[in-house]
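Asks: could you work out the structure for the sequence below:
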Amino acid sequence: MSEQETVLEPNEETIKAERHERIIKQVAKELSLSLKQVRTTSELLDEGNTIPFIARYRKEMTGELDENQLRLIEERIVYLRNLEDRKVEVIRIIEEQGKLTGELKRSITQAVKLQEVEDLYRPFRQKRKTRASVAKEKGLEPLAVWIWGQPKQGNALEEAERYINAELGVEDAEAALQGAKDILAENIADDAAIRAWIRRYTLDHGMLTSEAKDAEQESVYENYYDYRELAKKMPPHRILAINRGERENILKVGLDVQSEPAHRHMEGQIIKGVSAVQDILRAVIEDAYKRLIAPSIEREVRAELTEKGENQAISVFSANLRNLLLQPPIHGKRVLGVDPAYRTGCKLAVVDDTGKLLEVAVTYPTPPHNKKREAAEVFHRMIKQYDIGLIVIGNGTGSRESEQFVAEIIQENGDESLVYLIVNEAGASVYSASKLAQEEFPDLDVAERSAASIARRVQDPLAELVKIDPKSIGVGQYQHDVSQKILEESLKAVVESAVNHVGVDVNTASPSLLSYVAGVNATIAKNIVKYREENGRFTNRRQLQKVPRLGAKTYEQCVGFMRIGEGENPLDRTPIHPESYKVVDQLFKELQVALDKLGSKELSVLLSEQQPEQLAVKLDVGVPTLRDILDSLQRPGRDPREEMPLPIFRTDVLKIEDLVEGMELQGTVRNVIDFGAFVDIGIKSDGLVHISQLSNGYVKHPMDVVSVGDNVTVWVMNVDTKKGRVGLTMKKPTSSKQSS
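Replies: Below you'll find the model as predicted:
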C-alpha cells in the first residue's frame, strides 16, 4: 500500500469556489453553452428566481435561454452538486480508514459520474459477510498477496500448506488456496477500471433476451416469448414492455454476453507474463467475472436501460401533456356535457359560456335501459332552453352508443350550428372524487361533477385540466412503469410552463390554476382567491402585494403572469412586467401616442414598423425585452392558444364497418408515442398511424411530425373489425390505389 500523502488543505471557501467553477465548466461543456450563461443562470436560480420568470424576464442576462435549456442547467447543477457532496463523503470515509492516497483522492475528485465515484469507493465499502471476508478472518490474505505477486518459481499448494490451521477452519492446503482465490476474486471484482470496461463492453455487446415462463399462456407479451435484441439498440418503449412482462411474472429476462473478450481483457490487465501461478490467476479471473462481476454489471446495465426507457417515457408524456394543456379554448358556446355509462345512465351537465353550471340531469338512452324516447325529451328540452351550441361526450364506457344517440338528436333538431365533440375524459373521475371537486360542487354527486368537468374541458382545457393530477390525464406511454417521483416533478414543470405561457386572469382563476403561477404555492393561491372574495375584483397588479404571504420576491416572480382584464392600467392585461412599465411610458412618448390607443389597429401598425435594435438604445433597455414589449403591445390580452386549430366538430357517427381501405378522413391526434400516433377519426377506438406511415421521408420520432391536438388528414390502410383496430397512414395513396 502507498503511504498516505500529506497535503496542505485550502480553506473551505476556496474549496467551495473551486467546486462551483468545476460544475459551471462541466455544465457549459455538456450543453454547449457559454460559461457566462451557465454561471448567470446558476446565480439567478440560487437567488430564488423561478424558471418561467428567468426565461421571460431575464433574457439579457442568460443570452435568451429558453425554459428547456434552463431546466437542463438546473438538473445538471443539482446532479453535480450532489456528486460533489458524495465525493467529499467518500474521501472522508476512506481517509478515516487510513487508506486514502493522493492518486485515489485525485481520481475521486476528477470523476464526472456518480458511478465512477461508487466504483472507486467499492473496495472500501463495508460489506456483508462474503467468501473473501471469511478467508481474511482465517488469515489467508498473505497467501493471496503471494499469488498476486506472480512469482516465477514456487508451488502454490506447498505455499498454501503454511496456512493450514484447523482452529481457524483451514483444514488443508486446498482450502487455504481456495480462500486466497476468493480474496483475489473479490479484489478484481472491486477494481474500478475493470468494472468500467466490462460495463461498457456489456452495454455495447449484450443481447437482452426474454422467454415465456409458460409458452402456452396467452398474454399481450407474446411478441417477447422468444426474443433477443442488442441491448443498446432497444427502443425505450420495448425496454419498458419487457420489464413489465418480467414484473408480472410472465417473462424471464436476461442479458446474454460473450464472456471470452471480458476474460481476455482482464487477463491482459492482471497477468504480467509467465509465472508459477498463471493458471490459478486465470481460474480466479473466470470466477471473479462469472460469480461477482457479470451478475452485478447485468443489474447495473439493465438499470441503465430502464433509466433510458423511463426518461423517454417521461419526455413523451411531458410533451403530450403540454400540447393537451395548450389546446385552444372554445369560446362563446353554451355546452352540454355528457358523461356516458350503461347501467347508471348518462349524466348531463349544462354550463354557460363562462363555465357556470346551470343544470344537471341523468338519462338512460344506452343498454340495458334503452330509454331513448325519455332521454331525447330531456336533450331537446335542454338544447332549446339553454341555446346549446355544442354537446361534449366523454370517451369512456358507453361513449359510442351515446354518440350515436347524440347524432340522432342533432339530426332531429335540425339546427346546422349544433355539433358534438368526443373528448378524452381521463382523470375526470379522479377529479370528481377529489376534495377540490367537493368544494366546487358540494351539492352534486361524483358522476354529475364528472359531466361538468367534461363540459368545461373544451371551454378552457388548461383551467380545467390543472385540477387533475397530471399522471391521470392519460397521454403517455408506460407512465405507471417509471419513477413516480421523477414523473411527478417533470409533469409539474410542464403544467407550470403551460400556465405561465398563457397567463392567468387573477379575477377568475381557481386556486388550482393560480398555484402553478411562477413563485405561487397552494397557500398563496388560496389567499389570492380569499382576498378577491373579501375585497372584490383586483383593479391593478399592485393590489397583489396586499395578499397575505405574498412577499416581494413572490410578487416579482408572479406578477408578470397575472392578468387584469378591465383594470385601471391597460398594461395589466399584458405579459409586460411592471418593472418595465417605465420603458413603456418612454416608448409611448417617443412614438407620441397615448396609452389609451392600446389595442387599436393604428398603434399595432405603428409598433410593427419599429426597429428594436435602434429603439432599444434610445430607451436604454435590452433588445430581447423590447421585442417582447412590442409584441405584447401589438396584441394586448392575446391568448397564445387561440393560434392553434380548433378540434374537429362532428354531426354524424362513423362506424368501423363504414371504413374501407384508401378512405380519406379528418382526425385529431389524441396521443403520440415512440412507435406512432393514435388518431381519433370518429369511431370507437382511435386508429394508429405507425411511425413508418407518418411521412414519405425518414422520421426519427413521431413528435417530429405530429403533436397531441393536431388535426390531420389520414387514409385507411387496414381494418380489423374483430379486434376493433384500424391502421392509418398519413402518406397520400397513389391514384391507382384510390381507384382500386
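Asks: hey, let's count contacts and neighbours off CA atoms from now on
Replies: OK.
Asks: tell me where the stretch 501-650 of the chain has helices.
Replies: For the stretch 501-650 of the chain, applying DSSP state H, counting those that start in this stretch gives helices covering 511-514, 522-535, 552-558, 581-591, 601-608, 612-619, 623-634.
Asks: for A111, which of the ones you listed is the nearest?
Replies: A111 sits nearest to helix 552-558 of all the helices of the stretch 501-650 of the chain, at 36.6 Å, using C-alpha to C-alpha.
Asks: in this protein, which residue is most central in space?
Replies: Most central in the chain under C-alpha atoms, centre = their mean is I314, positioned 3.1 Å from the mean C-alpha point.
Asks: in contact with that residue, which residues?
Replies: Neighbouring residues of I314 by C-alpha atoms under 8 Å, 6 or more residues apart in numbering: 476, 479, 482, 487, 490.
Asks: can you redo the helices of the stretch 501-650 of the chain as JSON lines with mean neighbour count?
Replies: Output for the helices of the stretch 501-650 of the chain, formatted as JSON lines (neighbours: other C-alpha atoms under 10 Å):
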{"stretch": "helix 511-514", "mean neighbour count": "24"}
{"stretch": "helix 522-535", "mean neighbour count": "17"}
{"stretch": "helix 552-558", "mean neighbour count": "18"}
{"stretch": "helix 581-591", "mean neighbour count": "15"}
{"stretch": "helix 601-608", "mean neighbour count": "15"}
{"stretch": "helix 612-619", "mean neighbour count": "15"}
{"stretch": "helix 623-634", "mean neighbour count": "20"}
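Asks: identify whichever of the ones you listed lies nearest to R457.
Replies: Of all the helices of the stretch 501-650 of the chain, helix 511-514 comes closest under C-alpha to C-alpha, at 13.8 Å.
Asks: and the nearest residue to D628 once chain neighbours are set aside, how many neighbours?
Replies: Closest residue to D628 apart from its sequence neighbours, by C-alpha to C-alpha, 6 or more residues apart in numbering: I576 at 7.8 Å. When neighbours are counted by other C-alpha atoms under 10 Å, I576 registers 27.
Asks: which helix runs longest in this protein?
Replies: Ranked by residue count and defined by DSSP state H, the top helix of the chain is helix 294-325.
Asks: now tell me what touches the helix or strand following that one from outside.
Replies: Going down the chain from helix 294-325, the next helix or strand is strand 335-339, by DSSP states H and E. Applying C-alpha under 8 Å, 6+ apart, the external contacts of strand 335-339 come out as 346-353, 383, 388-394, 396, 447-448, 450-456.
Asks: quick one on the thing from earlier: from the contacts of I314, which land in helices?
Replies: Judged by DSSP H, the subset of those located in helices is 487, 490.
Asks: just the closest of the contacts of I314 to I242, please.
Replies: For those, the nearest to I242 is V482 (13.2 Å; C-alpha to C-alpha).
Asks: next, the second sequence, to be compared with the first:
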Amino acid sequence: MDSLEFIIRQVVEELQLREQQVRQVLHLLDDGNTIPFIARYRKEMTGGLDEEKLRQIEERSNYLKALHERKQEVLRLIGEQGKLTGDLQKEIERATKLQQVEDLYRPFKPKRKTRASVAKEKGLEPFAIAMLDPMKINQIEKIAISYLAPEKELYTTENVIQGGKDIIAEMISDDPSVRQWIRAYTTDHGIIEVQAKDKEQESVYEMYYDYKEPIKQIRHHRVLAINRGEKEDMLKVRIVLDEEPIYQGIARKFKPFHLFKMIPTIVREIIEDSYKRLIAPAVEREVRQVLTEKAEDQAIHIFASNLRQLLLQPPIKGKMVLGIDPAYRTGCKLAVVDPIGNVKDIRVIYPTPPQNKIEESKKVLRDLVDRYGIEIFVIGNGTASRETEQFVADFIRESSENLAYIIISEAGASVYSASEIAREEFPDLDVSERSAISIARRLQDPLAELVKIEPKSVGVGQYQHDVTQKKLEESLKNVVESVVNYVGVDANTASVSLLQYISGMNKTVAKNLVAYREKNGQFKSREDLKKVPRFGAKTYEQAIGFLRIDGLNPLDKTSIHPESYEATYALLDSLGIPKEEIGTPTLKERISKIDLKNMSEKLGIGLLTLEDIVENLIRPVRDPRDDLPKPIFHKDVLKIEDLKTGMRLKGTVRNIVDFGVFVDIGVKEDGLVHISELSDQYVKHPLDVVSVGDIVDVWVLQTDVKRKRISLTMKPSRLSIN
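Replies: Here you go, the predicted model:
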C-alpha cells in the first residue's frame, strides 16, 4: 500500500469519515487551497465538512506522512545492517504511531558506549546467550571460567558474569513489547509525587509542596503548573509505583524467560537492574512527556477557543469614543476616536495620585465631550484603572448627557504600542498615546484592532508561556485566519494587519493592496483587485470571496464567490428581481417560495452552494458578530467592598480555564466561577457551558477583600436564591 492510501485509510478510520471526503480534502490541500476557502466554497466536494474537521484531516495527514517517512528510513537503516526480517518489516509497516516505530528500531539503533557494548567488545555475547538457557544457568560459574581473559580485564568469574548480566539487561531494555507494556502499566498505575525543594520558602506552588495524584487522574492544568514549578527549581517531581508487578511483567514479556519454569536469583537481579537503570528513567521521561503534550494540547485548545470568541466580540458602531490609558505619575493618556476609527484628539490628564488634579481633568473631559460628542469612555484595566474609573463615574454623574463607561482588558496594548505596526500608524505619538487609541478601537471593532497584536498576548489564555511556542502560535494563527475569513473584510478600508490573514494572501500581498488603494483610490469592483501587484489567479480565487467591495456590482459586497455569479444571476432572473434589489423584503418573500433542491438542479450548482447564495441575497452585508450580545456599559462604580453574599449581578465572561471561568462584574477584579459552580448538572469542561464574551447572571458566594478575590456561582439553587 502506498503512502497516500495508507494515510487515507487511517484518517477515515480515526475521524469516522467517508473515503471520498478525505481523498477530496487531501487533493484540494495539495492543490494549494486554504482551509477557509475549502470550508466555504468547496462544500460539495467535501460533503460540507467544517473548518474543524478539515484541520483535523490536515493535521492527521501531516503526522501520517511523517510516520510513513520515518518507517521508510528505519527499514532502510535496519536493512543496511542486514538484520531486516520479513516479520520485523511487517511490524514496522503496521505501526500507527511514531513511538511504536522507534521501539522497534531501538535494538538496531547505534548506541554510544554502554556497559553492554563494552561486554560485547570483550566477547561475552555468547556467554550472555548461555545465561538465557535454563539448562546452563546452574553451571554458569563453571562456564564463566572459560571466558577469563586478563588482557580483556576479565580477571574473575564475577567480571564475566556481570558482563553477561549487562548484555541481557540491555536486551530486555531494547525489547519493544517490554517497553510498550511498562509504558502502559506506568500510565495506568503510576503516581505523580511532588515535593518542595525548600518547604520553608513561600511561593505560588505551596499546594504542590507535598502532593500526590494518580497519573490517570491528574488534570491538565496541574501538569503544567507542576512542570513550571520544577523548571523554576521549586519542586521535585517523580513517578512512583509498585515495582513488583513490573518485574513479573518483564519475566512474562521477555521471550527468552518463557523457557524458565522458575526465575533464578541471578535472572531476577538482571530484571531489576534493567528496569531501574535502563527502562524506568526513560519511561518516566516518556510518560511525563505524553502528559505534558496532552496538557499543552488542552491549554492551547482553551486558548484558541477563548481567542476565537474574543475576536468575534460585536463591534460598537457609530459611536464617538474616548479611550483612556490609566496611569499614576505620568498621567492618563486620552484618545478621541470617531466612529470609523480615526483619531481626532490626544490629551493627557492627571486625576490620579500623586497629582490628583481632579477639577482640571474634568474640564478637559468636558471640553472633549462638548467638542466631539463623546458617548462612551473606554478605560484600560491596567495600573490606576480603579482610580480612573471612579473619576470617570463622578464625571458622568455630574453630566447631563447620556454617557457611559466600560473597562476592557488592555492585555497586549503595550505590545501593540511598541510594535512596528503602531510606529507606522502613529509615528509622531508616544507609546502610551498609541495604547489609548488601541483601547478605544478595541471597543469599536475588536477584530480589526486585536489582529495587530501577537495572538498569545491578548490575555485569554493560561500557561501560554509553558507550552510549545511553535504549536501555540500555529494554533492561534489558524484561529485568527478562521475568524477574519468568517467575518470578511472591506477591501477599501481594511488594514494590512487584517488583510494578511485573508485566505490566499500574505503580508506582502496585503501591503501591495493597501499601497495600490492609496495610490489609485478605492476599488470599484472585485475585478479591480486583479490589478494589484502579485494578486495572481490563485490568490484571486482563494481571497476574493472574503473581500467585500461596496461598488458597481451589488454582489461584490456579499460573500458569494465570483465563480457563482452566473448561477446567482440566473436565480435572480427566475425570481424576476434585479441584482440591485438584493436584501429587500420582496426578494426574501419570493426566495422563500422556491424549491431549493429543484433550483440547484436547474442552475447546475450544488445545493449547499445554493443555500449559501440564498443566505447572502437575503442578508447581503451581514456581519455575524452583530448577532452576539453587546458588552455591558456602566455609569457608576461597583467596589469589591460593596459585594454581599447572595448579590445578583450581570457579568461578561473574560477568560476560561480548566478549573473555571473569570467574569467581569464591573469590579476591577474579575470574579471566579469555579467549574463546580457553573451548573447544577455535571460539567466536564467550562467550555461546554460558556464562551468568552457571554453575558451571564452570577451570584456572589464570598469575597476576600485583602486578597482581592471574588467567588461567584451561576447556580441560583446554591444559595436558595430565586
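Asks: TM-score for these two?
Replies: Put the two chains on top of each other and the TM-score (TM-score structural alignment, normalised by the length of structure 2) is 0.98; 720 aligned residues with a C-alpha RMSD of 1.3 Å.
Asks: could you measure from the residue nearest to the centre of structure 1 over to G567 of structure 1?
Replies: 40 Å (C-alpha to C-alpha, to the nearest Å).
Asks: quick one: the helices in the stretch 301-450 of structure 2?
Replies: 358-372, 385-398, 413-417, 420-425, 431-444, 446-450.
Asks: now, of those, which is deepest in the fold?
Replies: Comparing the helices of the stretch 301-450 of structure 2 by mean neighbour count (mean count of other C-alpha atoms under 10 Å), helix 431-444 comes out on top with a mean of 27.
Asks: what's it in contact with?
Replies: Outside helix 431-444 of structure 2, the residues that touch it by C-alpha under 8 Å, 6+ apart are 315-317, 319, 321-325, 333-337, 339, 341, 343, 346, 378-380, 408, 410, 413-414, 416-418, 422, 426, 448-450.
Asks: what's the matching range in structure 2 for stretch 212-229 of structure 1?
Replies: Stretch 212-229 of structure 1 corresponds to residues 196-213 in structure 2, going by TM-score structural alignment.
Asks: from the chain's centre, how far out does that stretch sit?
Replies: 29 Å (C-alpha atoms, centre = their mean, to the nearest Å).
Asks: next one: stretch 344-351 of structure 2
Replies: In terms of C-alpha atoms, centre = their mean, the centre of stretch 344-351 of structure 2 is found 38 Å from the chain centre.
Asks: residue range for that stretch in structure 1?
Replies: Mapped onto structure 1 using TM-score structural alignment, stretch 344-351 of structure 2 spans residues 358-365.
Asks: what does W197 of structure 1 align to in structure 2?
Replies: With TM-score structural alignment as the criterion, W197 of structure 1 matches W181.
Asks: before we move on, what about V689 of structure 1?
Replies: By TM-score structural alignment, V689 of structure 1 lines up with V673.
Asks: for D481 of structure 1, same thing?
Replies: Aligned counterpart of D481 of structure 1 in structure 2: D466 (TM-score structural alignment).
Asks: what sits against its match?
Replies: 224, 228.
Asks: separation between it and E293 of structure 2?
Replies: For D466 of structure 2, the distance to E293 of structure 2 - C-alpha to C-alpha - is 11 Å.
Asks: picking up where we left off before, now list the buried members of the contacts of helix 431-444 of structure 2.
Replies: 315-316, 319, 321-325, 333-337, 341, 343, 346, 378-380, 408, 410, 413-414, 416-417, 422, 426, 448-450 (16 or more other C-alpha atoms under 10 Å).
Asks: structure 2: which residue goes with the residue nearest to the centre of structure 1?
Replies: Looks like I314 of structure 1 aligns to I300 there (TM-score structural alignment).
Asks: tell me the spacing between that match and R252 of structure 2.
Replies: I300 of structure 2 sits 40 Å away from R252 of structure 2, going by C-alpha to C-alpha.
Asks: who touches G599 of structure 1 in this structure?
Replies: Going by C-alpha under 8 Å, 6+ apart, the list of residues near G599 of structure 1 reads 633-636.
Asks: where's T186 of structure 2, which helix or strand?
Replies: Secondary structure assigned from DSSP H and E places T186 of structure 2 in helix 176-189.
Asks: what lies in contact with the helix or strand following that helix?
Replies: Per DSSP H and E, helix 176-189 of structure 2 leads on to strand 191-196 as the next helix or strand towards the C-terminus. For strand 191-196 of structure 2, contacts defined as C-alpha under 8 Å, 6+ apart pick out 206, 208-215, 226, 234-241.
Asks: show the buried residues in the residues you listed.
Replies: Among the contacts of strand 191-196 of structure 2, those classed as buried by 16+ other C-alpha under 10 Å are 206, 208-209, 212, 214-215, 226, 234-237, 239-241.
Asks: which of these sits closest to K357 of structure 2?
Replies: E206 (43.3 Å).
Asks: OK, contacts around the closest one?
Replies: A196.
Asks: next: the one 4 residues further on.
Replies: Remark: with contacts taken as C-alpha under 8 Å, 6+ apart, D210 of structure 2 is in contact with 193-196.
Asks: name the nearest of the residues you listed relative to V496 of structure 2.
Replies: Among these, and counting by C-alpha to C-alpha, the member closest to V496 of structure 2 is V194, at 48.4 Å.
Asks: and the closest one, how many neighbours?
Replies: Neighbour tally, V194 of structure 2, other C-alpha under 10 Å: 21.
Asks: just put the helices of the stretch 301-450 of structure 2 in JSON lines and tack on distance to Q500 of structure 2.
Replies: Formatted as JSON lines, the helices of the stretch 301-450 of structure 2 follow (distance: least, C-alpha to C-alpha, whole Å):
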{"stretch": "helix 358-372", "distance to Q500 of structure 2": "33"}
{"stretch": "helix 385-398", "distance to Q500 of structure 2": "34"}
{"stretch": "helix 413-417", "distance to Q500 of structure 2": "17"}
{"stretch": "helix 420-425", "distance to Q500 of structure 2": "13"}
{"stretch": "helix 431-444", "distance to Q500 of structure 2": "19"}
{"stretch": "helix 446-450", "distance to Q500 of structure 2": "12"}
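Asks: among those, which is nearest P716 of structure 2?
Replies: Comparing those by C-alpha to C-alpha, helix 385-398 comes nearest, at 29.3 Å.
Asks: where in structure 1 does the closest one fall?
Replies: Using TM-score structural alignment, helix 385-398 of structure 2 corresponds to residues 399-412 of structure 1.
Asks: next, the mean deviation of the matching stretch compared to structure 2.
Replies: Following the fit onto structure 2, the mean deviation recorded for stretch 399-412 of structure 1 is 0.7 Å by mean C-alpha distance after the TM-score superposition for structure 1.
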